[in-house]
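Trainee: The following comprises the amino acid sequence and a computationally predicted model.
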Amino acid sequence: MKNLLNKAIAIIALSAVFAGCTNNDEVISGIGKLGVEFDNSFGSNDLILSTQTNTTSNNEVLKINSVKYIISNIVLTKEDGTTFTYPKNESYFIVDEATEISHLLELTNVPAANYTKIKFGIGVDKAQWELGATGQGNFLATAQAAGMMWSWSAGYKFLAFEGTFTSATVANSTSFKVHTGQTGTDYNYTEVTLDLPTKAMVRTTIAPEIHVVADVSKIIDGTNKIKLSDNNMGGMGAMIMGGTSLPLITANLNGMFTVAHVHND
């Protein structure tokens, strides 16, 4: 009996060794697809537009009517530390909470590899904008149709966060608008780098999806706490489209995104 048990243990050990060798010796080649899904929340709650009440740490109560932001310049890091930069002319997307199809970015012709990080921009980088209107390709018309332009001379809206609010000093429901983008000498473009909790295994036969949660509460209630009531302009509502608050909001965006999980199927 003892000999049989020892043989069984040896067989299991050898099987594990061979399985490990098989995995380590996998030849990864070709190209595949990768999805990046953006799921908006407010704190720990899934975001529901227009009807959901959301309370900030400053005890301001928000109903959010619209959230849109530009995702750009996607860079993927492989497990060996090398990177793949998605083609720049294909790397500008608008995520709109009200348009479900926009939540999933579908990247094609991605080199097969095991990816461990993703980096992306929030907005349109200055180098791209400086190419002028004719250098924007189809994205200029896309942004105009989505309401993500102020004007060509003023540039793109990188993020648009809108709704109504009340507070201790604003009893009646009042509109608010938070728009980031170029203001004066501040360009307010920023980039976010996220570690993946598990590898995204891009293969010719596997198209992983990276599920990114965007906590929109962080826009005004992140490291920097912004009170809408401090920016209330009476009949125009609270409007933050420049001034000293906008760089603080841009800094908050770095803490807005986390990766919930990766699907490798």
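Mentor: Received the coordinates, thanks.
Trainee: going forward, measure contacts between C-alpha atoms and count neighbours the same way
Mentor: Noted.
Trainee: Which strands and helices lie in contact with the strand ranked longest in the chain?
Mentor: Assignment by DSSP state E gives strand 61-78 as the longest strand of the chain. In terms of contacts (3 or more CA pairs under 8 Å, 6 or more residues apart in numbering; DSSP states H and E), strand 61-78 is packed against strand 54-55, strand 83-85, strand 92-96, strand 113-122, strand 155-166.
Trainee: outside of the longest one, which residues touch it?
Mentor: Under the contact criterion CA atoms under 8 Å, 6 or more residues apart in numbering, strand 155-166 has outside partners 50, 60-70, 122-124, 129, 143, 148-150, 172-182, 189, 228.
Trainee: Selecting buried members of these in PyMOL, what would you type?
Mentor: With 16 or more other CA atoms under 10 Å as the burial test, the buried ones among these are selected in PyMOL as follows:
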select buried, resi 60+61+62+63+64+65+66+67+68+69+70+122+123+124+129+143+148+149+174+175+176+177+178+179+180+181+182+189+228
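Trainee: OK, contacts around residue 66?
Mentor: Each residue near residue 66 by CA under 8 Å, 6+ apart is listed here: 49, 96, 97, 98, 160, 161, 162, 163.
Trainee: For residue 103, see how far away the fifth one is.
Mentor: Note on residue 160: its distance to residue 103, by CA to CA, to the nearest Å, is 15 Å.
Trainee: Identify the residues contacting residue 148.
Mentor: Neighbouring residues of residue 148 by CA under 8 Å, 6+ apart: 156, 157, 158, 159, 160.
Trainee: 10 Å - rerun?
Mentor: Shown in contact with residue 148 (CA atoms under 10 Å, 6 or more residues apart in numbering): 68-70, 94, 123, 140-142, 155-160, 179, 181.
Trainee: I'd like the distance between it and residue 58.
Mentor: Per CA to CA, residue 148 is found 28 Å from residue 58.
Trainee: go on, residue 183?
Mentor: In terms of CA to CA, residue 183 sits 26 Å off from residue 58.
Trainee: In addition, the following structure is provided for comparison:
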Amino acid sequence: MKYPLIKIIAFGLIITALLSFVNPPKAKTNGTMVLKFNNLFNNQAVEFGKEYTNAHGEKLTLKTLNYFISNIKLTLKGGGEYVVPQDSCYFLVKQSDIGTQQIVLHNLPAAKYTAISFMVGIDSTRNTTDISRRTGTLDVGSTAKVMYWSWNSGYIFFKMEGQSPVIPDSAGNNFYYHIGGFGGFQSKTINNIRTKSISFNESVSNKNKIPVINIDVDVAALFNYKTPILLAKDPDVMWGELSVKISENYISTFNLGSIDYATATNSDK
């Protein structure tokens, strides 16, 4: 009876091994990460109505600052990446709403990460999806109403508005930059979709703790990073080649600030 028992145990081990091969254990997906967007102007926290001076000596105040963040990907230590599911990967950050400036990513693999990439804007697929299927953040009748062109059937990716004394009184001293354009649907148009990649400069773990990735967005660079943008010359831009230049400028404003950690609660573990 001894040998048959050994054979039974051995057979059981073989079956277990085969089942493990067919159904390998999945990575533990109970990690959390927070992305905190800190809007700045020349390293000062943005405050609506506060006077700032751009690189060209033009004084200005801000009254609107909104932008979409989407298509988030995290680089895993050792190679590979985790792509945040698209259906839960669209966010509208608004300076006027502090709650939107902190994006919480749930159900991530508990792992170590070295970098992040995200899109400032909305991809062409979502721009052309039937409006009835665009819900939540992308609902053009509600949340996204102020970030959508009905005349151009597309989302505004980045919106900054304010006032400056260098702009004529006849225009109310107002300036506005409403930047969008996903490349077109039936015919080619400008494409202002921009992707930003940020290295963490260290290995960031979300196992039993919550990393808070502070991303500084210093919008002063919009006026002078690659292409000089003068309020006196171009106070209102929504389309055309200059909008491309502005998008190339503002993508540079997104940079790593610091990395902090919060203690995970039982629901985060």
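Mentor: Thanks, I have it. Small disclaimer: the values here were computed from a predicted structure and weren't measured.
Trainee: Which residue in structure 2 aligns with residue 78 of structure 1?
Mentor: The alignment partner of residue 78 of structure 1 in structure 2, by TM-score structural alignment, is residue 76.
Trainee: right, and that match touches residue 114 too?
Mentor: Yes - Residue 76 of structure 2 is within contact range of residue 114, at 6.1 Å (criterion: CA atoms under 10 Å).
Trainee: Overlap in contacts, these two.
Mentor: Taking CA under 10 Å, 6+ apart as the contact rule, residue 76 of structure 2 and residue 114 both touch 203, 204, 205.
Trainee: Could you find the counterpart of the last one in structure 1?
Mentor: Pointing back at residue 205 of structure 2 there. By TM-score structural alignment, residue 205 of structure 2 lines up with residue 201.
Trainee: Next, the angle strand 61-78 makes with the strand or helix carrying its match.
Mentor: Following DSSP states H and E, one finds residue 201 of structure 1 within strand 190-202. With axes from the mean of the first three to the mean of the last three CA atoms, to 10 degrees applied, the angle from strand 190-202 of structure 1 to strand 61-78 works out at 60 degrees.
Trainee: Following the chain onward from strand 190-202 of structure 1, which element is next?
Mentor: That would be, after strand 190-202 of structure 1 and using DSSP H and E, strand 209-215.
Trainee: Secondary structure element holding residue 22 of structure 1?
Mentor: Assessed by DSSP H and E, residue 22 of structure 1 sits inside helix 2-24.
Trainee: Map residue 251 of structure 1 across to structure 2 for me.
Mentor: By TM-score structural alignment, residue 251 of structure 1 lines up with residue 248 in structure 2.
Trainee: part of a helix, is that match?
Mentor: Yes - counting by DSSP: H, G, I helix; E, B strand; the rest coil, residue 248 of structure 2 is found in a helix.
Trainee: where's it relative to residue 223 of structure 2, distance?
Mentor: For residue 248 of structure 2 relative to residue 223 of structure 2 (CA to CA), the value is 11 Å.
Trainee: List buried residues within the contacts of residue 66 of structure 1.
Mentor: By neighbour count, with 16+ other CA under 10 Å, the contacts of residue 66 of structure 1 hold 96, 97, 160, 161, 162, 163 as buried.
Trainee: now the fifth one: how far from residue 250 of structure 1?
Mentor: Translated: residue 162 of structure 1. Relative to residue 250 of structure 1, and taking CA to CA, residue 162 of structure 1 is found at 16 Å.
Trainee: now do the third one
Mentor: For residue 160 of structure 1, the distance to residue 250 of structure 1 under the criterion CA to CA works out to 12 Å.
Trainee: Any chance you could list residues touching both of those two?
Mentor: Common contact partners of residue 160 of structure 1 and residue 250 (CA under 10 Å, 6+ apart): 180, 181.
Trainee: between the strand holding residue 201 of structure 1 and strand 209-215, how many degrees?
Mentor: 150 degrees.
Trainee: Strand 190-202 of structure 1 versus strand 113-122: what angle between them?
Mentor: Strand 190-202 of structure 1 and strand 113-122 meet at an angle of 160 degrees, taking the same axes, to 10 degrees as the criterion.
Trainee: average distance between strand 190-202 of structure 1 and structure 2?
Mentor: In the superposition against structure 2, strand 190-202 of structure 1 averages 1.3 Å from its aligned positions (mean CA distance after the TM-score superposition for structure 1).
Trainee: What residues sit buried inside that strand?
Mentor: So, applying 16+ other CA under 10 Å, buried residues of strand 190-202 of structure 1: 190, 191, 192, 193, 194, 196, 198, 199, 200, 201, 202.
Trainee: Over to stretch 237-246 of structure 2?
Mentor: Of the residues in stretch 237-246 of structure 2, those buried (16+ other CA under 10 Å) are 238, 239, 243, 244, 245, 246.
Trainee: separation between residue 48 of structure 1 and residue 60 of structure 1?
Mentor: Computed as CA to CA, the residue 48 of structure 1 to residue 60 of structure 1 distance reads 17 Å.
Trainee: correction: residue 219 of structure 1
Mentor: Distance, residue 219 of structure 1 to residue 60 of structure 1, by CA to CA: 14 Å.
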